[in-house]
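>>> Quick one: sequence plus predicted model below, questions after.
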Amino acid sequence: MISRKITIFIRGETEADVEDAFNEAVDRLNAGCATGTDSNSTSGFTFENTDEVPPNEVPC
């Protein structure tokens, strides 16, 4: 079984800004980035991605 813990914080002035920031964060995760951050005048994100997941945090 593979477990990953991904924490993403997103901000935006509109729902569309939040969606755009989320999609950009996911694109970077899919590209293999373990961490990332970016922002502009209307949105931003930061994320961390690790495979070091404590057993008590693994769902089911």
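Received the coordinates, thanks.
>>> make it CA atoms for all contacts and neighbour counts henceforth
Noted.
>>> Chain neighbours aside, what residue packs nearest to residue 12?
Spatial nearest neighbour of residue 12, chain neighbours left out: residue 43 (4.1 Å); criterion: CA to CA, 6 or more residues apart in numbering.
>>> Next, the contact list for that neighbour, please.
10, 11, 12, 13, 17, 18, 21 (CA atoms under 8 Å, 6 or more residues apart in numbering).
>>> As a check, name the ranges of all strands in the chain.
5-12, 35-39, 43-50 (DSSP state E).
>>> Name the residues of the last one that are buried.
I take that to be strand 43-50. Using 16 or more other CA atoms under 10 Å as the test for burial, strand 43-50 gives 43, 44, 45, 46, 47, 48, 49.
>>> tell me the angle of it relative to strand 35-39?
If you take axes from the mean of the first three to the mean of the last three CA atoms, to 10 degrees, strand 43-50 sits at 180 degrees to strand 35-39.
>>> Alongside the first one, take a look at this:
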Amino acid sequence: MTIFFLLIGLELEREIYHGELSSIKKISKIAIQIASLLSGIFGFIYLKYILAQKKT
């Protein structure tokens, strides 16, 4: 899981500096990708927390 998020971060960095997201006009795409990344991370943590509480 850690390697996956590391690769996502590296890909996002490459896109920001050299790819489609290098233009200021496309800042909304960056915000959407970061929001989806964070929601995926925190959604996973939240689900693990809920499932752990149901077991106890």
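Done, it's in. Values in this document were obtained by computation on a predicted structure and should not be read as measured data.
>>> What is the resulting TM-score of the chain superposition?
The TM-score (TM-score structural alignment, normalised by the length of the second structure) is 0.38; 28 aligned residues with a CA RMSD of 3.0 Å.
>>> just the buried residues of strand 43-50 of the first structure now: which is nearest residue 35 of the first structure?
residue 48 (4.5 Å; CA to CA).
>>> before we move on, the earlier item: could you dump the strands of the first structure into JSON lines and include distance to residue 29 of the first structure?
Below are the strands of the first structure laid out as JSON lines (distance: least, CA to CA, whole Å):
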{"stretch": "strand 5-12", "distance to residue 29 of the first structure": "9"}
{"stretch": "strand 35-39", "distance to residue 29 of the first structure": "8"}
{"stretch": "strand 43-50", "distance to residue 29 of the first structure": "8"}
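>>> still on that earlier bit, closest to residue 30 of the first structure out of the contacts of residue 43 of the first structure?
Ranked by distance to residue 30 of the first structure (CA to CA), the contacts of residue 43 of the first structure are led by residue 21 at 14.3 Å.
>>> Show me the longest helix that occurs in the second structure.
Counting residues, the longest helix in the second structure under DSSP state H turns out to be helix 27-55.
>>> mind listing what's buried in that one?
Of the residues in helix 27-55 of the second structure, residue 30 count as buried by neighbour count, 16+ other CA under 10 Å.
>>> Please state the offset of it from the chain centre?
How far helix 27-55 of the second structure lies from its chain's middle: 8 Å, per CA atoms, centre = their mean, to the nearest Å.
>>> what's the residue closest to the geometric middle of the second structure?
With distances taken as CA atoms, centre = their mean, the second structure has residue 37 as the residue nearest its mean C-alpha position (1.7 Å).
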